[in-house]
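Q: Could you look at this predicted model? Sequence included:
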Amino acid sequence: MGVVFSKSLFLKQAALTLVLAIVLSLVSSALQFIESVRFQKEQINQNFEELLAVVERPLSEAVFRLDTEFAQQQIDSLLLSPSIAHVEVRDDTGKFFVQTELPDVTVDSMSQTFAEYFLSDLPEYRRQLHLLEPSFQAGYLTILPEKAYLLEGIFHKHLSILFYNLCKDLLLASLISFVFYFLVTFPLMRLTESLSSIKRNEELPLPKSFYRHHQNDELGNLHKTFSLLLTKLNTALSDLERSDSHTKAMIEHAADGILLLDQHNDIILANTAAQGMFKCSIKKKGMTPLDALHPSSPWPVFSDILNDLKIEEPLTVEATYQCSGIEIPLEIRLVKYCLQGNVETLLLIRDVTERQEAEAHIHHLAYYDAVTSLPNRQFLSNQLVTTLKHQHKKTSPCYSAVIFMDLDRFKTINDSLGHGIGDQLLRSVASQLSNLLEESMVFARMGGDEFAFLIPHINDNYEQAERDISAFANSIMYACQQVKKAGPHEVHITASLGGTLFNNDKESAEVILKQADTALYRAKESGRNTFALYREEMQAISDARLQMEKALHHATEFKLFELYYQPQVNAQNGLIGAEALIRWKDSERGFISPAEFIPVAEEIGLIVEIGHWVLNEALSQVAVWLKEGKWQADWRMSINVSPIQFQQAGFLPMLTEQLAKHDVPTSCVDLEITENMLLNDLSSSLEKMHAIKDMGVHLSIDDFGTGYSSLKYLKSLPIDRLKIDQSFVRDLLTDESDEAIVYAVVAMAKALNISVLAEGVETLEHYDRLKELECFYYQGYYFGHPLPPKDFIKSFVQDSNTLNSSL
């Protein structure tokens, strides 16, 4: 055939095809092998798990009976399978019970290396041995697989597959090479020779002597021949083609739709974006009327606009195009111009769906809450203003209502369980209460755990309106009391509600919202989980509450509090410590009871800062008294800790820091917590309590008997002392129930090896009766009132006879 094989494209192609066939065959086989290894691993895991399940019970019984011989027989039988290298049984303490392994067999190091590489993630198989009847934790069974054996089986299976694939691919490559030669190489050689001698207007001859005289590489000669021909053609056409291609590319790849109309408003050009936008195909030949794009659509007809459009005066319009039932908002830029005597109109069309969605999103962010997707305060305020405008237009009375709702103790839940759980709880409440709404109502989240309802028309009669708003509030409270699912927690909550009725006599939306807020505070002060309707006299109470908050902020900022100390004694009239009690003397109102300002501090978030100050002040005072020799090492300073403060993540580091700062022995410190705190998150509270005990700090349960969970969890609490609430001690002599409660608490504490201290001991009779009930630690006015530091030392420490003479 006269082919020079050293330059032949056929040989190059054939060699490359063979090489690729071998490589692909090997890669394919490798992939099959890897997949098989993966599948075999799963099969091995399944086999070993089934094997473990079979021997689990007999081995458990053998360990339970301490029958090592039977256990050895069981595991020896496992080694009948060459896929197992080692078996061992350990008891529940981790000691070997029985074990066995394959005898040492010389394994090729290369095989072992391959086994470790391909089966490196094959685990040891371990199962816990457990008897159900009787219930017994026997220990663990561990089986180690023989990886080399397992991999050898996989290799043997795939060697034949590898050989078969390689032969098949080589044969296929050979066939492809010969087909390629006769279908491609040979015709290209003839075509190359013909093109080299072609002249203008001459047919394409194929010389007979082509195969004898061809000396060049096929593709090389073809490239030279076409280069000569293209050089002649491209000289005249290159600039025109470049310009035309550039213009078409810009139009075709433009993100906006482009339509070009002639003077009759027929479409003569449409790019891909326009055709995709209008879900149509524009004919490349012939004219398509513009009206054909929207025959049954509400999209405005542009005939009048186009006819009135002046040349070189662009115009932008917005329209909505409907396609397959979907409306697409469009922005259209129209330009009319004259080109070579022909008037054409260019339409640049942009889909503004994303822009409108972004605007809608911004509107949603401005007027809706991100957590619950409810309307926010601004939305409700705007709707309230609209409601007032409608009322002003009416001549007859028409009562509307605004109700504020606050979730009780939500801050405690949020701090203890985390803000994520708090947000889920808010969404759960929002979803449940949304079912109570009627069409015209607005339900909004005002911020935090505060929600609001706007009822534009509740009733025309005031008395009936009061009954209706109370009934609606009761339905809200009932819904809130249902168990809420928040993450893994089932949360019990209640809600306080305050509402106000208004008609067109009210001044403004701000006044109405303030009245609802005032009623809400009244509901909270009434014990929570209740509803209060605004009355005129509530405003004075609200103002007083506001003054209290301002004064409390001022007192916290400038540390205007004091600590008083009340003695704690034992049955021998000996001092065993004191309780630090916060006192606040306002410049205008005088002394304010902690029962009055502590709940406010908890509600407005100041209790953590105040609690930090109390701890620092009490420890500082103990440090001073220890240095002066006025405080004994076995006395305890009792310090109250708010549930909110205790649940703070930084409470333990703060306590550690304070103890180190004042260098106070931890045995001198007794932290008092309330049992109600345990209701929020017992596991977290227990963890903190154990950490506190590990420091050496004492723990007491304050106001014991007034909560709900103490009897259930008392045995698991790491506490040193129970403080019987003074409400039980006060009527101890006259109320048999109170006496029974005190007796039961003392007996229970004695059984649990916990000391008991009675609060509110005010008379000798109380003192004597408590001793008869075997309560031997006391605190109350009978032993001494809370006093400032100097007076406390003077009355109860420096003169030891003072305390004894007062008893």
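A: Thanks, I have the structure now.
Q: make it CA atoms for all contacts and neighbour counts henceforth
A: Will do.
Q: roughly how far apart are the residue nearest to Gln481 when sequence neighbours are not counted and Met477?
A: Here the nearest residue to Gln481 in space, its sequence neighbours aside, is Thr494; by C-alpha to C-alpha, 6 or more residues apart in numbering that works out to 5.3 Å. Here Thr494 is placed at a distance of 7 Å from Met477 (C-alpha to C-alpha, to the nearest Å).
Q: Now for the two: what residues contact both?
A: Taking C-alpha atoms under 8 Å, 6 or more residues apart in numbering as the contact criterion, the common neighbours of Thr494 and Met477 are Asn529.
Q: ok, and for stretch 582-591, which residues are buried?
A: Ile582, Arg583, Trp584 (16 or more other C-alpha atoms under 10 Å).
Q: In helices only, show me these.
A: Assigned to helices by DSSP state H, none of the buried residues of stretch 582-591 qualify.
Q: Closest one of those residues to Val19?
A: Taking C-alpha to C-alpha as the measure, Val19 sits nearest to Ile582 out of those, at 90.4 Å.
Q: In addition, the following structure is provided for comparison:
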Amino acid sequence: MQGFFQGISFRLAKVGILIALLVGSVMSAIQIYIDYQVQTTEINRQISKITAVSTPPAVRAVHTLDAKLAAEVATGLMRYDFITSVTIKNELGTELAQLSRETPASNTKWLTRQISNEVLRHSAPLYMPTGGENGYITFDVNMDAAYGQFYQSSAVVIAFGLIRSSLLVFFLFIAFYYLLTKPLIQIALQVKQINPGSPGEQRLSRPAGIHDDELTQLVASTNQLLDAVDLALAKRRAVEVVLRKSEEHVRQIIDSLPVWVGARNKDGHYIFANQALADFLHTKPDAMRGSHISDFAEFFVTDPQQIIDLDAEVIKSRISAQIWEEKWITNDGEERDMHTHVMPMEFYDEVVSLVVSSDITELKRTQAQMEHMAYHDALTDLPNRSYLVERLEEEVRKANHGQYYGALLFIDLDQFKYINDSLGHPAGDGVLKHVAQRLTAVTKENDLVVRLGGDEFVVVLTNLGDELPTSILRAEDIGERLRRYISEPHFYNDLQLHVTCSVGIVMYPEEDAGVHELLRYADTAMYQVKEQGRDAIQFFNKYMADKARNVLVMEGDLHKALEQHRFSLYYQPRVDVTTSQIVGAEALLRWEHPDRGMISPAEFIPILETSGLIVEVGRWVLEDSIRQVKIWQEQGIWKDDMRLGVNISPRQFRSSEFVNDVTKILQEVGINPSLIEMEITEGIVIHNLEETVATMSSLCELGINFALDDFGTGYSSISYLKQLPVAILKVDQSFVRDITFDRNDRVLVETISAMGNMLGLDVVAEGVETCDQLHLVREYNCKYYQGYLCSPPVNADAFAELLTTKDITWGCGANKRDEK
């Protein structure tokens, strides 16, 4: 039972006292203030009355200078208790009467000082009946005595108010106790006896004497609340059962996860752990509760204190963190890579760090393997171009910083395609693997061997010395050893294969040369070896760079020439060696550069071939040639038995649209195809004989003739001549040039001509410039010839003039025309 002084009745009585005191005090204060105003008015009225009564006798006393009368007036005034002194003076200031007395002691002087002055002096002038001031009367008023009656009445008011308030509080206390406090105490005792575990077993009863009021509603509401709480507890118990089962299921799920799940507090103690984590640490989940992370330090590569600090930071900041690669060590000493998430989590009444770790060991291995594959060749396992670029950049920087020299070797296998074509790609792959092994065996550990692709390899020799001549000699020595070692026999199954290589070498660091420039320089040097016969080494020099740069510039100019129509066609007559009559011509491509003038075809035709422009340019040559023949035919100067030879490049000939393009041009121009003769080289034939024969046959069906150009400079296989539908055999000018004094050339020309005649082919000798050469080719039964003896290549207008000249008997000796 609670103490009396903590009861509601006491607190209500206390509040009542305060309210009663406050109300009584306010009312008393109002009453006292009113009394104060009345008393003040009364005092002022009495003073005015006293002044009015005492003034006449005082005037007579002053006028007559009657001191006795003045003393009587003063004595009369002193009869008032609140007057303490009286003084009467004439106009000259002479006292006629003066009386005073001591101010009596009083307990209310402090209060008088608060509301007024303790002594107030009143002075009144004394006027003569005839006018004019005759003196004055002065008296002092003791305000404490004047307010004495007011103070007494105020004390009565205050005392009465206190008694009234006390009685009111007492009766209120009795009423509050019996009407409220006592019933509440009974209800509180009943509530205290309720069993919290089973609130529905007991109900509150209404106290005696209580009717349908708020306490009755309180009892009813409390009983309803008890029923609701009892129902809620029943539901809660059911929910707890479900949650317990759910928690068991969640626990089973967490234990079944292939990741490690654990929770640690800020001090590094485990709150819980799943089965996967416990198995790795060779313990049980229950045993890990409360254990410290340092207990498992043998499994960590990281300092446990760093992990504790990270957990504390996550808990404090409430911000998740990740450890991308966390190292753990198994019981067998094997390293495991884990990707760990550390997250803040509310766990009952504290925040802990939830730690989830995924094993990425296999992923790391896979990534390492993929990275290796990205930077290495799948066949030879050598580094590839991507790795070369990164490593070579690093080596060039080191060489610049360390002031030493290195070398880049560009290696290309010679005629490697024949191994693939004849023995298949497995044999070629085997050779490439052998080459890779041999390159690795010869080079040092710090050197780099790279396969660029196909049959191309690059070797980077590092730190050959700080003297350029010495470094060049060392690079040359290593390059020669690599060349010889690669040239040794390669064994595939029971076959012994021989492969040579061409090696281009460039030294680094090279002024203003980056990685790609070094590769290009070495590649240029390697191709120089190819041009010079293969199976050798060649150092890059500035001449090669200038040549390569000129090729790039010329390639750009050729693109512009095609766009700006700067190409033109010249025509060189073909002459009958017997009649010296023009029987046709060969269309020759010419290019006049805007700055350099006329450029030799030997300079720009190979660039057209390598750049691929030859297909588009060749189509233009073919179309423009056919249109020119049509013009000459319409002019009547091109006979039906004449033929115009048009050179066809290998790339143009092998184009899948070549036959369709020729057919379309012939149809658009409307010309007899037999007037056109296509000149092909032996290089077209050897790449794919069957496809070549098929293309030529399709065009021959249209009526087009074919000539085999530059015969004798290539393979000159008679088997080709048997299968190819050619009508003309052209002897290359390199054989005709020295025919007059070189016996071997004479034999070759005679043999080629005889072979062509026996096969039923017309033989044309190219490059005839002298009468002696003409006599010999006529003697060897060449049917036609071309050369400066007849005419150099000329433009279309000049050739038309040749065709329209009546006396056109070109020749030597008896057939020589007269000079004009």
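A: Looks like it came in fine. If you're wondering where the values come from, they're calculated on a predicted model, not measured in any experiment.
Q: related to what we said a few turns ago, using a markdown table, lay out the buried residues of stretch 582-591 of structure 1 together with distance to Asp415 of structure 1.
A: Conversion of these to a markdown table gives the following (distance: C-alpha to C-alpha, whole Å):
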| residue | distance to Asp415 of structure 1 |
| --- | --- |
| Ile582 | 24 |
| Arg583 | 27 |
| Trp584 | 27 |
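Q: Asp768 of structure 1: which of those is nearest?
A: After measuring the buried residues of stretch 582-591 of structure 1 against Asp768 of structure 1 - C-alpha to C-alpha - the closest member comes out as Ile582, at 29.4 Å.
Q: what lines up against the closest one once you look at structure 2?
A: Counting by TM-score structural alignment, Ile582 of structure 1 corresponds to Leu589 in structure 2.
Q: and its match, what does it touch?
A: Contact analysis of Leu589 of structure 2 by C-alpha under 8 Å, 6+ apart lists Phe567, Ser568, Leu569, Tyr570, Pro601, Val621.
Q: As CSV, these with neighbour count would be great.
A: CSV is the format used below for those (neighbours: other C-alpha atoms under 10 Å):
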residue, neighbour count
Phe567, 17
Ser568, 16
Leu569, 18
Tyr570, 19
Pro601, 14
Val621, 22
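Q: Next step: those residues restricted to strands.
A: Phe567, Ser568, Leu569, Tyr570 (DSSP state E).
Q: what are the ranges of the helices in the stretch 601-750 of structure 2?
A: 601-611, 613-635, 650-653, 658-669, 682-687, 689-702, 718-723, 733-737, 743-758 (DSSP state H, counting those that start in this stretch).
Q: Any chance of CSV for those, columns distance to Asp576 of structure 2?
A: What follows is the helices of the stretch 601-750 of structure 2, written out as CSV (distance: least, C-alpha to C-alpha, whole Å):
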stretch, distance to Asp576 of structure 2
helix 601-611, 26
helix 613-635, 19
helix 650-653, 29
helix 658-669, 27
helix 682-687, 25
helix 689-702, 24
helix 718-723, 23
helix 733-737, 16
helix 743-758, 15
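Q: nearest residue to the residue most central in space within structure 2 other than its sequence neighbours?
A: The residue lying closest to the centre of structure 2 (C-alpha atoms, centre = their mean) is Trp324, at 18.6 Å. Distances taken as C-alpha to C-alpha, 6+ apart put His339 closest to Trp324 of structure 2, at 4.9 Å, once the chain neighbours are dropped.
Q: helix or strand for the aligned partner of the one you found in structure 1, which one?
A: By TM-score structural alignment, His339 of structure 2 lines up with Glu331 in structure 1. Under DSSP states H and E, the secondary-structure element containing Glu331 of structure 1 is strand 326-339.
Q: Report the contact partners of the residue nearest to Ala430 of structure 1 when sequence neighbours are not counted.
A: In this structure, Ala430 of structure 1 finds its nearest non-sequential neighbour in Thr372, 6.5 Å apart by C-alpha to C-alpha, 6+ apart. By C-alpha under 8 Å, 6+ apart, Thr372 of structure 1 lies in contact with Leu426, Arg427, Ala430, Arg445.
Q: so Pro375 of structure 1 makes contact with His363?
A: No: counting by C-alpha atoms under 8 Å, no contact exists between Pro375 of structure 1 and His363, whose distance comes to 11.1 Å.
Q: okay, those two: which has more neighbours?
A: Comparing Pro375 of structure 1 with His363 by other C-alpha atoms under 10 Å, the one with more neighbours is Pro375, at 22 against 11.
Q: hmm, which two among the contacts of Leu589 of structure 2 are most spread apart?
A: The most widely separated members of these, counting by C-alpha to C-alpha, are Pro601 and Val621 (13.6 Å).
Q: next one: the helix or strand containing Val27 of structure 1 to chain centre, how far?
A: Secondary structure assignment for Val27 of structure 1, by DSSP H and E: helix 9-65. Here the centre of mass of C-alpha atoms in helix 9-65 of structure 1, compared against the chain's by C-alpha atoms, centre = their mean, to the nearest Å, lies 39 Å away.
Q: what separates the closest residue to His492 of structure 1 other than its chain neighbours from Glu490 of structure 1, distance-wise?
A: In space, and not counting its chain neighbours, His492 of structure 1 is closest to Val483: 5.3 Å by C-alpha to C-alpha, 6+ apart. With distances taken as C-alpha to C-alpha, Val483 of structure 1 is found 6 Å from Glu490 of structure 1.
Q: Show the contacting residues for Leu436 of structure 1.
A: Contacts for Leu436 of structure 1 (C-alpha under 8 Å, 6+ apart) come out as Ser475, Ile476.
Q: so which strand or helix has the aligned partner of it in structure 2?
A: Under the alignment defined by TM-score structural alignment, Leu436 of structure 1 corresponds to Leu439 in structure 2. Under the criterion of DSSP H and E, Leu439 of structure 2 resides in helix 425-442.
Q: Flag every buried residue along that helix.
A: Within helix 425-442 of structure 2, the residues that count as buried by 16+ other C-alpha under 10 Å are Ala427, Gly428, Asp429, Gly430, Val431, Leu432, Lys433, His434, Val435, Ala436, Leu439, Thr440.
Q: Over to stretch 776-783 of structure 2?
A: Of all the residues in stretch 776-783 of structure 2, those buried under the rule 16+ other C-alpha under 10 Å are Leu776, Val777, Arg778, Tyr780, Asn781, Cys782, Lys783.
Q: which residues does the residue nearest to Trp324 of structure 2 contact?
A: Under the criterion of C-alpha under 8 Å, 6+ apart, the contact partners of His339 of structure 2 comprise Gln322, Ile323, Trp324, Glu325, Glu326, Ser357, Ser358, Asp359, Ile360.
Q: what's the nearest residue to the first one if we skip its chain neighbours?
A: Distances taken as C-alpha to C-alpha, 6+ apart place His341 nearest to Gln322 of structure 2, at 4.7 Å, with adjacent residues excluded.
Q: Done for today, thanks.
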